[in-house]
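In: below are the sequence and a predicted model; questions follow.
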Amino acid sequence: MPPKRKKESSENGKEKDTKKVRTEDFSSDAETKDGKKWNLKIVSWNVDGLRAWLEKDGMSVFEHENPDIVCLQETKCAIAKLPNDIKDINGYKSYFMSAKLDGYSGVGLISKLEPLVVTYGIKDKAHDDEGRCITAEYEKFYLVTVYVPNAGRKLVTLDKRMDWDPKFLKYLKDLDAKKPIIVCGDLNVAHNEIDLANPKANKKNAGFTKEERDSFTDLLSAGFVDSFRHLYPDATAKYTFWTYMMNCRAKNIGWRLDYFVLSERLVPQLCDSLIRDTLTGSDHCPITLLMHM
């Protein structure tokens, strides 16, 4: 169970619980195609700053979902500064990787299931100094949580992104040769026009350049599957990120930047891949994967 929430004093001096009333119902009877119900739930969320996310009730995702594993991206928090609320969650073990630059990037993995091995980075110092990737090995699969480099405003860091993509793909292929993998996180690309609200206006902007989209196509061509599009190939207006500007979230002017990507041989075990766009706390919403493992 998640930690108890803080209490505050009411006007009569008595404490009142500030815990929000649970209104979400994320129960699911999802099954594989051959009728096996899910038994593994993974949540992924770009929190856009861990401490701000905590203040915005981000931890409620543990109550709503009761997940087996939670993966976080863009934590923006040095290991030494991690709040106890996120480090010490009853029933979970936590693993974090921060960037050398405080307040930048960073990823986390919080798991009920204790991994066999946890590794940090992709064995490339320049990228690993930015705290972008944690890999947890479980008995039947690898789980990789990743925050892919953003190409930046006016594409100032597109070169860094184009250096990352083939290196990350090689890293995944090496893992996949040993056992199947689940990749989750903010991949910082809207793969096709259906994956963002305004494709024509964004073809030269970060996240929708030809280079980034082609790199994602290369990933899928190497034996991996975009779980959401596999199940919902024609679903429109399904986004995971909305800029804070111009009331974009309320208008649903967004991008699908967050993914669960699976080894092809895991597809028969896929039950559902969901976008939890009613949960706030960041400029991204969480996504949820249901698998029968």
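Out: It's in. Computed from a predicted model, the values in this text were never measured in an experiment. Numbers count the residues shown, from 1 in each chain.
In: from here on, just use CA atoms for contacts and neighbour counts.
Out: Fine.
In: so what would you say the end-to-end distance of stretch 83-103 is?
Out: In stretch 83-103, first residue to last residue: 14 Å (C-alpha to C-alpha, to the nearest Å).
In: buried set for it?
Out: Residues of stretch 83-103 classed as buried by neighbour count (16 or more other C-alpha atoms under 10 Å): 86-87, 89, 92-99.
In: kindly report the same for stretch 181-195.
Out: Under the neighbour-count criterion of 16+ other C-alpha under 10 Å, stretch 181-195 has 181-191, 194-195 buried.
In: which one of these sits closest to Pro67?
Out: Set against Pro67, the nearest of the buried residues of stretch 181-195 by C-alpha to C-alpha is Cys184 (14.5 Å).
In: A further structure is provided below for comparison with the first:
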Amino acid sequence: MRIVSWNVNGIRACVRKGFLYYFKDVDADIFCLQETKVQYGQIELDLPGYYQYWNYAEKKGYSGTAIFTKSKPLKVTYGMDEERNSEGRMITLEFSDFYVVTMYTPNSKRDLSRLEERLEWEDLVHGYLDKLNQKKPVIFCGDLNVAHTELDVKNDRANQGNSGFTQVEREKMNGLLDLGFTDTYRYFNPTRDDQFTWWSYMKGVRERNIGWRIDYFIVSTSFMNTISNSDIHDHVYGSDHCPIVLELSK
């Protein structure tokens, strides 16, 4: 079983850059998107064999998530509750053996003006995932807008305290993992420091691999015996992020 997650930074633009070629080639059982930046009716994707679930932001051209799945879920939940669904940041699919949750975490902004709001969001998400995990295993993926360790950002010293690499944001990731979750990529690549999932659009940055790993597959630790690999498809263009891929043995 294969699950893919990709922050497409605008699905319409990504389609023009070859999204559908990659989608067909990777042949995922479940494909999760973040930052779709569309509203209902603005795009129709012809994806034979897939059920499509979209969570649109109220604000035009902003945020949004989607999941395409070959197997119909038992239940679909948009957001954590109605009051916190206006930005379309989360979708949960419940299957018989596990949940799949995709999320686009709010950025704390360059000047950290949204940091407090982001930390409050994190606390709510941790509580939500913990409740799910008590019922059945969780596969949690998406753009989490944080580089967890020094291995996850090219210039860690220069970026200390910057948005996405503040101590408090990194500690929130520690708190999530302490609830009984595992960062799957780091599990299989404990010391690797040269693979990233996001690069600035500034000229030459991606070519020189000056990036951040801020996109994750985080899985219930109790479910790790079913995970055979966690990979980063950094050869795939079409967005300032690249796809990440989780392989399950079942």
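Out: Everything's here; your move. Since the model is a prediction, treat every value here as computed from it, not as a measurement.
In: overlay the chains and give the TM-score.
Out: After superposition, the two chains reach a TM-score (TM-score structural alignment, normalised by the length of the second structure) of 0.98; 250 aligned residues with a C-alpha RMSD of 0.9 Å.
In: aligned to Leu112 of the second structure, what sits in the first structure?
Out: Leu112 of the second structure maps onto Leu155 in the first structure, with residues paired by TM-score structural alignment.
In: next up, the contacts around that match.
Out: For Leu155 of the first structure, the contact set (C-alpha atoms under 8 Å, 6 or more residues apart in numbering) comprises 205-206.
In: just confirm Glu150 of the second structure contacts Asp156, I think it does.
Out: Yes. Using C-alpha atoms under 8 Å, Glu150 of the second structure makes contact with Asp156 at a distance of 5.4 Å.
In: count of residues packed around the closest residue in space to Trp242 of the first structure that isn't next to it in sequence?
Out: Nearest residue to Trp242 of the first structure in three dimensions, chain neighbours excluded: Gly254, at 4.6 Å (C-alpha to C-alpha, 6 or more residues apart in numbering). Neighbourhood size, Gly254 of the first structure [other C-alpha atoms under 10 Å]: 23.
In: what about Gly254 of the first structure, distance to Lys238 of the first structure?
Out: Gly254 of the first structure sits 8 Å away from Lys238 of the first structure when distances are taken as C-alpha to C-alpha.
In: would you indicate which residues of stretch 106-119 of the second structure are buried?
Out: 106-108, 112, 115, 118-119.
In: ok so, going back, export the buried residues of stretch 83-103 of the first structure as TSV, with columns for distance to Gly131 of the first structure.
Out: Shown next, in TSV, are these (distance: C-alpha to C-alpha, whole Å):
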residue	distance to Gly131 of the first structure
Ile86	18
Lys87	17
Ile89	22
Tyr92	21
Lys93	19
Ser94	15
Tyr95	12
Phe96	9
Met97	5
Ser98	5
Ala99	4
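In: out of the residues you listed, which are inside strands?
Out: 93-97 (DSSP state E).
In: in the second structure, what residue corresponds to Met246 of the first structure?
Out: Alignment note: Met246 of the first structure maps to Lys203 in the second structure; criterion TM-score structural alignment.
In: any idea which element the aligned partner of Arg12 of the second structure in the first structure lies in?
Out: In the first structure, the residue paired with Arg12 of the second structure is Arg51, using TM-score structural alignment. Secondary structure assignment for Arg51 of the first structure, by DSSP states H and E: helix 50-55.
In: burial count for the match of Arg12 of the second structure?
Out: So Arg51 of the first structure, with other C-alpha under 10 Å, has 18 neighbours.
In: ditto for Lys123 of the first structure
Out: Around Lys123 of the first structure there are 12 other residues, counting by other C-alpha under 10 Å.
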